[in-house]
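Chemist: The following comprises the amino acid sequence and a computationally predicted model.
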Amino acid sequence: MVGDLGGERPPRYAALAGRVRRLVAEGRVPLGSRLPAERELAAALGLSRATVTAAYARLREDGWAVARQGSGTFAALPAGPDRGGWVPAPADGDVLDLAHAAPLGSPLVPVAFERALAELPRHLPGHGYHPAGLPDLRARIAERYTARGLPTTAEEVLVTAGSLHAVSIAFQLLLRRGSRLLVEQPTYPNALQAGLAAGARVVPAGLAPEDPAAGLAAAEEALAAVRPPVAYLMPDFQNPTGVLRGVAERERLAAALRRAGTTAVVDETLVDLGLDATPPPPLAAFGPGHVSVGTLSKSAWGGLRIGWLRADAALVRRLTAVAVRTTLSQPVLEQLAACAVLDELDVSLVGHRRVLRERRDVLVDELRRRLPAWSVPLPAGGLVLWCRLPSARSRALVAAAEPLGLRLAAGPLFGTGHALDDRLRLPWSQPPDVLRRAVELLVAADAAVGGGAPVAGPEEFRALPAGV
C-alpha cells in the first residue's frame, strides 16, 4: 500500500512520511490503528531503520501519528477542521483535485438565499426547531418522489445534513454490531466507513460497468446466501461505476431483497444527473419497506448541506428519533433556501447537465487519445469514470501523480480488502481546461509508473477488511 519510493525526491524519510500521511487522510489506514514496527516496515520496504524512525518522527511532529510507550506508533489526525476525512480539501496551490467529485455551485444558490432571507422573518416568532425538517421542504421533496413514480407524503420524509448523514442515520437504526451489510463492490467509501462505524460486517457483491448483468446476479446470489438485514445500493449512475439499473433489473433486485428480508438503503445522490438516459422510478417503487436517500449536493451545491431520507411514515418517526440524538434540527435558513432551489431545480438542471455532458466528453476523449491502453467507459450519467488500467497499478499511479500536482483516489479506496488496484476513478466535475491539464499530468504519472505494481506493505497497512 505504501508503494515504491524509488521515484520520490529525497530525503527518503520525508517521502515515506508523505505516503503514510495520505493513507491516513484517505481513511485507508484507520485512525487509531497501529503502524508497523520500525524494523518490520524497514525490512518490507528495503529501507534503513533510521529512515523509518525519521519518517515516524515527522508524522508525530505533524500530528499524523502518536507514540504510546510500550505499545507502538498509532495513526492520528492533526488539529484542524479540514483534516482526516475523505472529503474535498481546501484549495492547495496549483494541485488539481481529481480525487473527489464535487461540482461548483449553481447560480441558483445565491438567489435562493436571497429568497430565504426574505422569508425568514415569518418563522422568527417560532422556536425554529423542526426535528424532521421544515414542513414546506418535506412537502416539496415528497412532490418530487411522487412525480418520479413513488407516491410520497411529507410525513414520509426526514430532512438531513446531506446524503451521508442520511445514510449514517439509517445504518444506526437498521444495523446491529456484527450485522451483515451487503454493498456493491466498488462503492462510495464514506458510506462503507459509515457501515463499519455502525459495527457491520461487510458483504461485497462485485459490480463492473463492462458487465452490469453479472453484478446484478452477484447481488442476487449474495442476498440469497447471506440474507443480510441491510443492503446499501446505488441503482442510479452508481458511484463509481456509473451503472444505471433499468426497470427489469429493479424488479429483479426488489424481488431478491423481498425474498431475503433485506431492507435496502438506496443512495440516489446522482439521480438528477442523467446525461444520456433518464432513470426509472425509484427502487422503493418496486417493493415496500426500503429507505431512499437524496441530496442537493450534486444538483445544486455541496455547501448547501441539505439531504433527506424517504421511507414509510412509521420508519421516518424512528429515523427521526435517531437523528435528534446528535442534531435537534437542520438550520431553518438553509431549508428555506432548499425550498427555493427545488422550485427552480428542473429548469436549472437542463443547463447543469449540458455543462457536465461537455466535461464528461472532454475527459473521455482526452483519456482515450492520450492513454489508449486504458479502458475508458462512457457512462450515461453521474459524475465519474471508472477506468480499467492495463495492470494493477492504481496505488502506484496515485503516489506518482501527487508530486506532479495531481491528487487522485486509488481504486482500492472504493472497496474492501485489496481488490481494485487495476481501477481508477476520475470525476469530470472540473472545467474542460482543468481536465485537459489533469490528463497531461496523468500521462506523465503513468509513464513514471511504467506499469509496475507497488510494493506491498505489512499487514497493519491493509485497510477496510471484508467482514465475511
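Modeler: Noted; the coordinates are in hand. Residues are numbered from 1 along each chain as shown.

Chemist: can we go C-alpha only for contacts and neighbour counts from here?
Modeler: Noted.

Chemist: Not counting its own residues, what contacts stretch 430-438?
Modeler: L96, L98, P103, E358, R359, V362, L363, E366, L406, W428 (CA atoms under 8 Å, 6 or more residues apart in numbering).

Chemist: Against that first model, consider the following:
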Amino acid sequence: MTGLVRGPHLARMLGQWHSLPGRRRDPDYAALAGAVRGLLADGRLPLGVRLPAERELAEALRISRTTVTAAYRALRETGHLTSRRGAGSWTTLPNGHRVGSSGMWTPLEDLDVIDLGCAALAAPAELAGAARAAVEDLACYLGGAGYHPTGIIELRTAVAERYTERGLPTSPEQILVTNGVQHALDLVLRLVLPPGAGVLVEAPTYPNALAALAARRARITTHGLDTESPGWDADLLLGGLRQTRPRLAYLIPEFQNPTGHLMPAELRERVVAAAQAAGTDLVVDESFVDLALDGVEVPPPTAVFDRHSRVVTIGGMSKPYWGGLRIGWIRASAPQVQRLAAARVGVDMAGPVLDQLVAVRLLADAEAIVSARRAQLTVQRDALLAVIRAELPSWRVRPPQGGVTLWAELDGPIASALARAAEEVGVRIAPGPRFGLDGTMERFLRLPFTLPPAELTEAVRRLAAVRYDLDRVARPLWREPAVIA
C-alpha cells in the first residue's frame, strides 16, 4: 500500500526551504523542488509515497499554487515524481540511480565520493581467515536442513558468554540470532508493538529505527538529548515515561547514535524502574557497546537492573566487525526468545549458517580484533576533531568517549543546504534532520570517523569551502542529491 504524506507534515519536513543560504537567485519553484529532492536523498521522504495535492501543499506552505505546480513539474522532469491525472503524484527513483542503504537512492556513478553518510568500518584483516575456517566448520551442518530459527548453538553460546562476562548472567536459550541489528529491532517490534501504539525515542536517534517505527504506524514522542555529557536529562526522561506511559521505549545508552553519549549506571537503573512502573517495554540498542575509547569504563548492561523481563537488548557485529556480515542478536527471557523465533519463521525462516560460523570464529578472537578497532578509531576521531577545529572553528563538537560518530553543532541552520552543496564537491554527509522528526535539528550534522585520516581531512576541507560559499554565491542549479546511509 502506498503511503501518503499530508501537506502540513511535508511543510514541517521542508522547514525553511525558501530562505536557505546559497539559493537566493533560484526561483521559488526550483528551490522547492530541490528541497523535496533533498528529503528523498537522506531518506526522510521514502520512495513510493504520494505527495499532497498541489493546492493542499500550497496552503500548507502559504505560497501560490503556481509555484507548487512548477516544482512538481520539475520533479517529474528529473524523474523524482510520477503523476497520474485524478490519482495524485508519487515519489519515484530517477534514471541513473539505484536503491541504496535503507531504501535511499544514490547515483550509479559515485565511486569518487567521500562518504561521510555511512557510519561503518571496512572489514578487519581477520575476517578472511575466519571465513576460511568457517567453511571447514560447515561440514557438520550439511546433513541437516540448515534451518535454525534461534541461531546455531555455537553462536548463541558465544554471545551469551559475552553478556555473562559483562555482569549479566545469560544462557544460550536467552539469545536469538538475527540478520543484523535492524532485523532484530523489526522482530521485537512485530512481537511487542501493536500498530498505532505509543513509543518514546531519543532525539536525535538512529534513522532506521524511526523508519521501523513508522512502518508500525507508531505514535512517536521524543526525549531531547543535550549536546553536553551525559546527554540525557534524567528528570525529563523519567517524567516522559511516567506521563506518556508508552508501550515501548527505544534507547541507545552506549555511545548513542549519533551523539556519542554514554548513559550513567545510576540513570539506567532509574529508567528500568520507571519503565516497569509505566508498563513500558525497553528496547536497548547496544550496537556500539564494544567501541569505548580513551579507556572509558562502560557501565553494566541496562538489563542488569531488570527484574520483570521489561528489557530486550539488541546488538550485533556490524559496527565492531563488518556491516557485510549480517549478524545481530536479541537478548531476552527464554520464553520471549521462543515467541520471537515463532514470529521470525513467518518472516525469513532462519539466518545463514555459514555467516554464523564466521561470527563464532571472529568472537573467539574478539579481544585482539576489537582492541585494534578501538586504536584505529581513536586515531581517526582525533584527526577529524583536529581538522574541524582548524577549518571550521565556529562549529561546536564534543569529543565522544566511544562509538564512531561526532555530532557537530553548526554555526547556523544550514545542515540540509550544506549537504546539497557538499555533493557538488564529492562529499556525502548526513544532515541533522535525518536523525529526528519533522525537519528539526538543522543546526546539526553527523560526522563519522570511520574513514582513514587523509580522507577525513580532505572531506572537511571541502566542507569548509562550500560552507564559505553558502554565504557568498548562489548556486544556479540544484544537483540531484545522493544517498545518505
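Modeler: Structure received. These numbers come from a predicted model, not from an experiment.

Chemist: Quick check on the contacts of stretch 430-438 of the first structure: which are buried?
Modeler: Taking 16 or more other CA atoms under 10 Å as the criterion, what is buried in the contacts of stretch 430-438 of the first structure is L96, L98, P103, R359, V362, L363, E366, L406, W428.

Chemist: Which two among the contacts of stretch 430-438 of the first structure are spaced furthest apart?
Modeler: E358 and L406 (21.5 Å; CA to CA).

Chemist: Next, the buried residues of stretch 206-224 of the first structure.
Modeler: Neighbour-count burial for stretch 206-224 of the first structure [16+ other CA under 10 Å]: 206-209, 212, 215-220, 222-223.

Chemist: same check, this time on stretch 186-197 of the second structure
Modeler: For stretch 186-197 of the second structure, by 16+ other CA under 10 Å, it's D186, L187, V188, L189, L193, A197.

Chemist: Pipe these into JSON lines and attach distance to S101 of the second structure per row.
Modeler: Formatted as JSON lines, these follow (distance: CA to CA, whole Å):
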{"residue": "D186", "distance to S101 of the second structure": "16"}
{"residue": "L187", "distance to S101 of the second structure": "19"}
{"residue": "V188", "distance to S101 of the second structure": "21"}
{"residue": "L189", "distance to S101 of the second structure": "21"}
{"residue": "L193", "distance to S101 of the second structure": "25"}
{"residue": "A197", "distance to S101 of the second structure": "27"}
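
Chemist: So which of the residues you listed is the closest to E165 of the second structure?
Modeler: V188 (24.5 Å).

Chemist: From W86 of the first structure, how far off is the residue mapped onto the closest one from the first structure?
Modeler: Aligned counterpart of V188 of the second structure in the first structure: A170 (TM-score structural alignment). Per CA to CA, to the nearest Å, A170 of the first structure is found 20 Å from W86 of the first structure.

Chemist: cool, and Q172 of the first structure?
Modeler: For Q172 of the first structure, the distance to W86 of the first structure - CA to CA - is 20 Å.

Chemist: coming back round to it: how about JSON lines for the contacts of stretch 430-438 of the first structure, with secondary structure and distance to L5 of the first structure added?
Modeler: JSON lines is the format used below for the contacts of stretch 430-438 of the first structure (DSSP: H, G, I helix; E, B strand; the rest coil; distance: CA to CA, whole Å):
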{"residue": "L96", "secondary structure": "strand", "distance to L5 of the first structure": "22"}
{"residue": "L98", "secondary structure": "coil", "distance to L5 of the first structure": "22"}
{"residue": "P103", "secondary structure": "coil", "distance to L5 of the first structure": "33"}
{"residue": "E358", "secondary structure": "helix", "distance to L5 of the first structure": "37"}
{"residue": "R359", "secondary structure": "helix", "distance to L5 of the first structure": "34"}
{"residue": "V362", "secondary structure": "helix", "distance to L5 of the first structure": "33"}
{"residue": "L363", "secondary structure": "helix", "distance to L5 of the first structure": "29"}
{"residue": "E366", "secondary structure": "helix", "distance to L5 of the first structure": "29"}
{"residue": "L406", "secondary structure": "strand", "distance to L5 of the first structure": "17"}
{"residue": "W428", "secondary structure": "coil", "distance to L5 of the first structure": "29"}
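
Chemist: Could you single out the nearest of the residues you listed to L333 of the first structure?
Modeler: Of all the contacts of stretch 430-438 of the first structure, P103 has the smallest distance to L333 of the first structure: 22.2 Å, by CA to CA.

Chemist: Identify the residue spatially nearest to the aligned residue in the second structure for the closest one, adjacent ones excluded.
Modeler: Mapped onto the second structure by TM-score structural alignment, P103 of the first structure lines up with L121. Counting by CA to CA, 6 or more residues apart in numbering, the nearest residue to L121 of the second structure once its immediate chain neighbours are dropped is T450, at 5.3 Å.
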